[in-house]
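Visitor: just coords:
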């Protein structure tokens, strides 16, 4: 029997003064939308940001913007306007978009780490090895892989049987929380979930750490501060959320998951604007041109 309604209100409702947390999530969403939009516009307008690396930066900003738009508005609708239920089909759609964007952030960080590795090890041949075509191919392959595994995960969920109404112990349609509620054999979904966790989060983290920390050149480490910041913000809360299942209180896990989903898209553009010299100079130039145009209008 397939359920037709899903209730997701199982954690936040028991937290005192939770309305202030909703406001905080809303502010993070606004920062994410504005920040990532600015980064995308700057990369499109500035001719100096045409290097292959910025294709990945643009894709990261797009993924953050798309992911935030897919997740936080629905979360706020559920809790602010007392809409605790979501239909089964809407839940699967919601899950597809979120799980397409969230793993893509990890894959983006892998591509950026690979770009920095080539720039450090093969400085003289960087522009030969890392071309626009090569970078577009990496990004396209990442999207294809990501969408394929997400569709497979959603397809596995549709093969399960559920009660007519269940409660998901999460703040969104969480893949793991849904398949654990199935009435039939959960083994295929469990194995697939574990495999994806290793492929999409475990191996990328090992690769990035290997590239960044085990390189002998101190100068190379300093050039990767922005990327290391993105990695820390994305992976450390995620690892905590994965390893804390069944250990910490459900409310604490739900808050941790919500912050893990909301913080990286909000902080990524800030980090890139502050830590990347080319983008910082581009922002200054745009503000300078805007100021000059205002002065010209007044004259």
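Guide: It's in. What you are looking at is a predicted structure, and each value in this text was computed from that prediction instead of being measured.
Visitor: Could you use CA atoms for every contact and neighbour count after this?
Guide: Fine.
Visitor: middle-most residue in this structure, spatially?
Guide: Closest to where the C-alpha atoms of the chain average out (CA atoms, centre = their mean) is residue 102, at 3.8 Å.
Visitor: how much space is there between that residue and residue 256?
Guide: 15 Å (CA to CA, to the nearest Å).
Visitor: can you pull the contacts of the closest residue to the residue nearest to the centre of the chain other than its chain neighbours?
Guide: In this structure, residue 102 finds its nearest non-sequential neighbour in residue 67, 6.7 Å apart by CA to CA, 6 or more residues apart in numbering. Neighbour list for residue 67: 97, 98, 101, 102, 265 [criterion: CA atoms under 8 Å, 6 or more residues apart in numbering].
Visitor: residue ranges of the helices in the stretch 101-250 of the chain, please?
Guide: 126-129, 132-158, 175-179, 187-196, 203-213, 218-222, 225-243, 250-275 (DSSP state H, counting those that start in this stretch).
Visitor: mind checking which of those helices is nearest residue 53?
Guide: helix 132-158 (7.5 Å; CA to CA).
Visitor: Structure two is appended below for comparative analysis:
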């Protein structure tokens, strides 16, 4: 990730420090990093702070509301909503890994993050990224079973299988994140401690290291890619079978049912993977904002915020559960 001179100029609000403390030229390692954050002018900080604070609060409240509705309404105690509740929890956690630190940096102008804090942020970012992917894949499999094997759906998608899929998602995500983090902990950082991002991005950290990063890069392009590619392939295969099933006996009623069942999930898949793939396959949009920052904002801030709206606006059961909860609250307050 390369930062231009014009971008550095926009960070004129960075508090001045003794260069011997920020560059660490005469030390063998660093104890803290400098997160440059977003390339915004000082007079724009207030607007962007209010914007990201509003988006973060919407993400937290929206996803917690989804979890509450699923827990309280017995009609939502099905495999689809079981996975959705875990996805909502993951979205809250995913945003909480990066956005609070970004908000603190924008409000206090303190851009420093300790080495342990940076490594921890890297771990949880990778962990919840993978967990999001695996949960979305589990939801795609659930939709496949509901449409392609409706007669056996209840038998196959048992509580035990759903719990096993979620548990496997947590274990695989933890293993992948832990492998990257342990390899990262072996590296030495001895010179520049400036990260041109708003969180501790693994790729940016590897570029700062003065150690041999061959094993880290190998892990990124093997374990890391597999953890991202396999869920995507699983989703595509599931929807391939769904499409083939619908086209085998095409009817307006069947197509409408499939769209109503899969529409919300497909929208989430497009948002999540669209931002992720855009980071690697599209060129930088301008010399002022790196494409990595734009993509990261999409899948750490925007997508988790939109997910509750996508599922609630297109889902009759969620809307009915919300209406029921509001009527209860109104009745109890009278």
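Guide: That came in fine, so what should we check first? Predicted model, so just to flag it, every value in this text is computed and none were measured.
Visitor: TM-score for the pair, please.
Guide: The TM-score (TM-score structural alignment, normalised by the length of structure 1) is 0.91; 295 aligned residues with a CA RMSD of 2.1 Å.
Visitor: most neighbours, which of the contacts of residue 67 of structure 1?
Guide: residue 265 (31 neighbours; other CA atoms under 10 Å).
Visitor: do you know how far whatever residue of structure 2 lines up with that one is from residue 64 of structure 2?
Guide: In structure 2, residue 265 of structure 1 lines up with residue 304, judged by TM-score structural alignment. The gap separating residue 304 of structure 2 from residue 64 of structure 2 is 12 Å, by CA to CA.
Visitor: Contact partners for the residue lying closest to residue 282 of structure 2 once chain neighbours are set aside?
Guide: Among residues not flanking residue 282 of structure 2 along the chain, residue 291 sits closest, at 7.9 Å (CA to CA, 6+ apart). Going by CA under 8 Å, 6+ apart, residue 291 of structure 2 touches 279, 282, 283, 284, 285.
Visitor: mean deviation (superposed) between stretch 45-58 of structure 2 and structure 1, please.
Guide: Here the mean offset of stretch 45-58 of structure 2 against structure 1 after fitting is 1.7 Å, by mean CA distance after the TM-score superposition for structure 1.
Visitor: gap between that stretch and the chain center?
Guide: For stretch 45-58 of structure 2, the gap between its own C-alpha mean and the chain's C-alpha mean amounts to 18 Å (CA atoms, centre = their mean, to the nearest Å).
Visitor: which residues do residue 304 and residue 64 of structure 2 both contact?
Guide: 88, 92.
Visitor: Map residue 122 of structure 1 onto structure 2.
Guide: Aligned by TM-score structural alignment, residue 122 of structure 1 pairs with residue 149 of structure 2.
Visitor: Please tell me how far that match sits from residue 263 of structure 2.
Guide: 19 Å.
Visitor: And those two? Which one has more around it.
Guide: residue 263 (17 against 14).
Visitor: contacting residues for the counterpart of the more buried one in structure 1?
Guide: With TM-score structural alignment as the criterion, residue 263 of structure 2 lines up with residue 225 in structure 1. By CA under 8 Å, 6+ apart, the residues touching residue 225 of structure 1 are residue 275.
Visitor: go with 10 Å
Guide: Neighbour list for residue 225 of structure 1: 212, 231, 271, 275, 276 [criterion: CA atoms under 10 Å, 6 or more residues apart in numbering].
Visitor: same thing with residue 306 of structure 2?
Guide: By CA under 10 Å, 6+ apart, residue 306 of structure 2 lies in contact with 55, 58, 59, 62, 63, 267, 268, 271.
Visitor: switch to 7 Å and redo it
Guide: If you count contacts by CA atoms under 7 Å, 6 or more residues apart in numbering, residue 306 of structure 2 has none.
Visitor: Also residue 173 of structure 2?
Guide: For residue 173 of structure 2, the contact set (CA under 7 Å, 6+ apart) comprises 127, 130, 131.
Visitor: Which residue in structure 1 aligns with it?
Guide: Aligned against structure 1 by TM-score structural alignment, residue 173 of structure 2 finds its counterpart in residue 146.
Visitor: ok, its match to residue 283 of structure 1 distance?
Guide: Separation of residue 146 of structure 1 from residue 283 of structure 1 (CA to CA) stands at 32 Å.
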